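Asker: A predicted structure for the sequence below; I have some questions about it.
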Amino acid sequence: MKNRFFIWILLVFTAFTLVQNWGKGQSSSSLDQNDVGLITNKTEYTQGAEVIVTIQNNTTFPLEIPENCPVQPLGIKKYANGEWIDVSIQDSAECKVSVPFEIKPGEKSKLSYKNWAYRLFETPGRYRVEGTILINQEPRVVSTNEFTITEKGVLKTAWMNFVYRPILNALVYLIEVLPGHSLGFSIIFLTLIIRTLLLIPSQKAMKSQKKLQKIQSRIEELKKKHKDNQEKLAMETVALWKEHKVNPFGSCLMILIQFPILIALYLVVSQGLHPDKSSLLYEQIGSNLSFETIQTHFLGLLDLTQIDFFVLPLLVGALQFIQIHLALSRQKKKKAEKELKKEAISPEKVAKNLEKPQDFQDQMQMANNMMKYVMPLMIAFFTASLPAGVGLYWGTSTIYGIAQQFVVNKQSEKEEEEEEPSVRVIEK
């Protein structure tokens, strides 16, 4: 089961990597043509996707793109009714910096249109980027290749309507109503709400994991007994799971449930808190909020929209270690001592019942060490590669999980005590 758990974790990391690098790696051979090379990273985008334009200066003079903030740096044209027409928007975003964008001779740079994706490319159709640049202080009109904006498919539409938009709207609502419009406290409250909504399935998953630990020795006995008959082994194992009401995939449940939430929160924190996404808000949500007033610095120390490489990853990794330590606790020795004190059975029998084959002990110890020490390092690396807001969510969720695991452990100990035989063996 622990192997499956690590596989799911690796899948999470892989998916985040794909999300971060989606759309990269397009051919740039046409950049060398003409004095100024200008191409988009793709020729087809779905609605809401980030359009990236690569510009290469093939001249011997600096290339300047005039600053048009809050409007996009180069214009957008759409093909409609047999002609190319300008696409314009009204943007109220505040501009903190207003300097020309410069590219030195022989160098190239990229322009991102992620902050205008839903307003400039609102409807499907044929588009191109076109605008005026300055080469040696002389204006020159340049344009990219033609590209197409298409409608979202079924899966992307479902993702947008059932995962991304609810997370975005919930977070914006909390930011709007909380004092100071704090992104940090909004993420904490959102995490508590999500974990409370998932309390019942996560509680079942934790209890299932505890039950699985208790019957692990019997599963190993079945493996040895039916090592030459895999069909019989599978049947006996499933029967054992049913007998003890164990869900073997319970430990992976919370990872699977939180996986899309993490992806959505990453996209919201890194790209969603911008006027361009206002069209995705439900009616009345964010009506009294200006995106420029959102306080992204948590406690005045941590910018939640940026990556934190040190403090937060170490803290989240430590919290993950504590949670895993609690999840793997077995309380074997405590139970054995209670049995000895009650004299329910002889000390020799207690030792015999607790004894396991050495190779099985080694395997279990290795798996537990992998879970306890390697996974926190993976989570710390994960936290250090994404905006701090995602790390704050994971850390808050882990603290909630620690409290929940503590309660489950106490309940498990109580159930074990109630299951102990009350009849004493009196030797004559």
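Answerer: Thanks, I have it.

Asker: only C-alpha atoms for contact and neighbour calcs from this point on.
Answerer: Noted.

Asker: Please report how far residue 213 lies from residue 15.
Answerer: Distance of residue 213 to residue 15, given as C-alpha to C-alpha, to the nearest Å: 30 Å.

Asker: And the strands in the chain?
Answerer: For the chain, the strands defined by DSSP state E cover 36-40, 44-46, 52-57, 63-65, 75-80, 83-87, 101-103, 108-112, 125-135, 138-143, 147-150, 297-298, 302-303.

Asker: this is the comparison structure:
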Amino acid sequence: MWPLYWVISAVLLAFHTLFGNIFGDASGIAWVLSIIGLTLVIRAALIPLFVKQIKSSRNMQLIQPKVKELQKKYGHDRERLAQETMKLYRDSGTNPFASCLPILLQMPIFLSLFRLIDQAAKNPEQVRGLMTVELNRQFGDAVFLNAKISDTFLTTDLLSVRILAAVLVLAMTATTFLTQRQLMSKNMPPDALTGPYAQQQKLLLYVLPLAFGFGGIFFPVGVLFYWTTSNLWTMGQQFYVIRNNPAPGTPAFQAKQDRDAAKAARKGIVLDTATAEPVPEPEVRPAQRQQPKRESRQQRKNKKKK
């Protein structure tokens, strides 16, 4: 954990230098904003991983019909079914565990921040990373909205601390639930709403919020700010991706086609309903000049006599 202590404390103190000059070094708002800044830096660094997660999740949705075919074909042979399913994953470039990677990679960072806050309050003489004894005391004693950011819901008798912690736990739980529900309701085709993958998503929909809600009562207020900010980032980032680059055959894809068609109609452009590409206008050729009929010499003489 020591390398993480150095990295996290470096980013945290960089923001604290900025906000400390504005609000005061020992102020709670300076430390809370520093934690939020740390969260944004971490989430920005995880964007490439999030893109891979979205691509893998989309592939998982699109290959569900093929997975069902394999289940019908090899349902009697579990070993063969597992082999063919893994082969399908490899051929389609799909990693069924990619959706867990952002959470798994954040856990060491989360634990490091937890230990920094906890030790700053309980044992400020034990420094970690770039933190000093003075900074530990400031960090552990910082007060925001009448609550120490090192306090938890269970370790205090102050009503103000419990109210703030409860609000943050509820916000953390709600954002976790809404993010997963957003994915299932907007960016999953009907075929993907049944089968093992759908059951896994439904399990995550209810288990993850409950896990965070239960664990949140043990987290310091500062850690709750970190995780709630991270959830809000995830929800906004996912909303942007689903809105602008939805998976084919999903409600979000249909909604994007409707928006594109309405936008094109305002500009007088007609879109192909199948490809969502502009329909080329028919080529208008200039009218050909009609050539006079050829007449024989006798016909010309007769015209002159008339």
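Answerer: All right, it came through fine. Keep in mind that this is a model prediction, so the values were computed, not measured.

Asker: Could you get me the TM-score between them?
Answerer: The TM-score (TM-score structural alignment, normalised by the length of the second structure) is 0.66; 235 aligned residues with a C-alpha RMSD of 3.1 Å.

Asker: Could you identify which of the strands of the first structure is most buried?
Answerer: Of the strands of the first structure, the one with the most neighbours on average (mean count of other C-alpha atoms under 10 Å) is strand 36-40, at a mean of 23.

Asker: who touches the residue nearest to residue 141 of the first structure when sequence neighbours are not counted in this structure?
Answerer: The spatial neighbour of residue 141 of the first structure that comes closest, neighbours along the chain excluded (C-alpha to C-alpha, 6 or more residues apart in numbering), is residue 132 at 4.4 Å. For residue 132 of the first structure, the contact set (C-alpha atoms under 8 Å, 6 or more residues apart in numbering) comprises 65, 74, 139, 140, 141, 142.

Asker: what two of these are the furthest from one another?
Answerer: Across the contacts of residue 132 of the first structure, no pair lies farther apart than 74 and 139, at 13.1 Å, counting by C-alpha to C-alpha.

Asker: I'd like to know how many residues surround the equivalent of residue 106 of the second structure over in the first structure.
Answerer: Residue 106 of the second structure maps onto residue 258 in the first structure when the alignment is built from TM-score structural alignment. A count of nearby residues for residue 258 of the first structure, using other C-alpha atoms under 10 Å, gives 17.

Asker: Tell me the spacing between the residue mapped onto residue 167 of the second structure from the first structure and residue 363 of the first structure.
Answerer: Residue correspondence to the first structure (TM-score structural alignment): residue 167 of the second structure is matched to residue 311. Taken as C-alpha to C-alpha, the spacing of residue 311 of the first structure relative to residue 363 of the first structure amounts to 34 Å.

Asker: And residue 409 of the first structure, by the same measure?
Answerer: Relative to residue 363 of the first structure, residue 409 of the first structure is positioned 23 Å away (C-alpha to C-alpha).

Asker: which of the two has more neighbours?
Answerer: Legend: neighbour count by other C-alpha under 10 Å for residue 409 of the first structure and residue 363, higher for residue 409 (20 against 11).

Asker: which residues does the most centrally placed residue in the second structure contact?
Answerer: Among the residues of the second structure, the one closest to the centroid is residue 238, at 3.2 Å (C-alpha atoms, centre = their mean). Residue 238 of the second structure sits next to 179, 183 when contact means C-alpha under 8 Å, 6+ apart.

Asker: ok, the residue nearest to residue 261 of the first structure when sequence neighbours are not counted - contacts?
Answerer: Distances taken as C-alpha to C-alpha, 6+ apart place residue 163 nearest to residue 261 of the first structure, at 7.0 Å, with adjacent residues excluded. Residue 163 of the first structure makes contacts with 260, 261, 264, as judged by C-alpha under 8 Å, 6+ apart.

Asker: So which of the residues you listed wins on neighbours?
Answerer: Neighbour max across the contacts of residue 163 of the first structure (other C-alpha under 10 Å) = residue 264, 22 neighbours.

Asker: Distance of the nearest residue to it once chain neighbours are set aside relative to residue 189 of the first structure?
Answerer: Leaving aside its sequence neighbours, residue 264 of the first structure sits nearest to residue 164 (C-alpha to C-alpha, 6+ apart; 5.1 Å). Using C-alpha to C-alpha, residue 164 of the first structure is found at 17 Å from residue 189 of the first structure.

Asker: More neighbours: which of those two?
Answerer: Taking other C-alpha under 10 Å, residue 164 of the first structure and residue 189 do not tie; residue 164 has more neighbours (23 against 19).

Asker: Aligned to that one, what sits in the second structure?
Answerer: Alignment note (TM-score structural alignment): residue 164 of the first structure maps to residue 5 of the second structure.

Asker: My guess is residue 217 of the second structure contacts residue 169. True?
Answerer: Yes - contact criterion C-alpha atoms under 8 Å: residue 217 of the second structure and residue 169 qualify, at 7.2 Å.

Asker: Looking at those two, which one has more neighbours?
Answerer: Shown here are residue 217 of the second structure and residue 169; by other C-alpha under 10 Å, residue 169 has more neighbours (26 against 19).

Asker: quick one: contacts for the more buried one?
Answerer: Here residue 169 of the second structure is in contact with 212, 213, 216, 217, 224 (C-alpha under 8 Å, 6+ apart).

Asker: Now tabulate the residues you listed in a markdown table and tack on distance to residue 190 of the second structure.
Answerer: A markdown table is the format used below for these (distance: C-alpha to C-alpha, whole Å):
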| residue | distance to residue 190 of the second structure |
| --- | --- |
| 212 | 29 |
| 213 | 30 |
| 216 | 34 |
| 217 | 37 |
| 224 | 36 |
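
Asker: Going by neighbour count, which of those comes out on top?
Answerer: residue 224 (27 neighbours).

Asker: residue in the first structure matching it?
Answerer: In the first structure, residue 224 of the second structure lands on residue 391 (TM-score structural alignment).

Asker: Of the contacts of residue 163 of the first structure, which belong to helices?
Answerer: Within the contacts of residue 163 of the first structure, membership in helices is found for 260, 261, 264, as judged by DSSP state H.

Asker: I'd say residue 212 of the first structure and residue 245 touch.
Answerer: No - using C-alpha under 8 Å, residue 212 of the first structure makes no contact with residue 245, being 9.3 Å away.

Asker: closest one to residue 177 of the first structure among the strands of the first structure?
Answerer: Distance to residue 177 of the first structure, taken as C-alpha to C-alpha, is lowest for strand 297-298 among these, at 16.6 Å.
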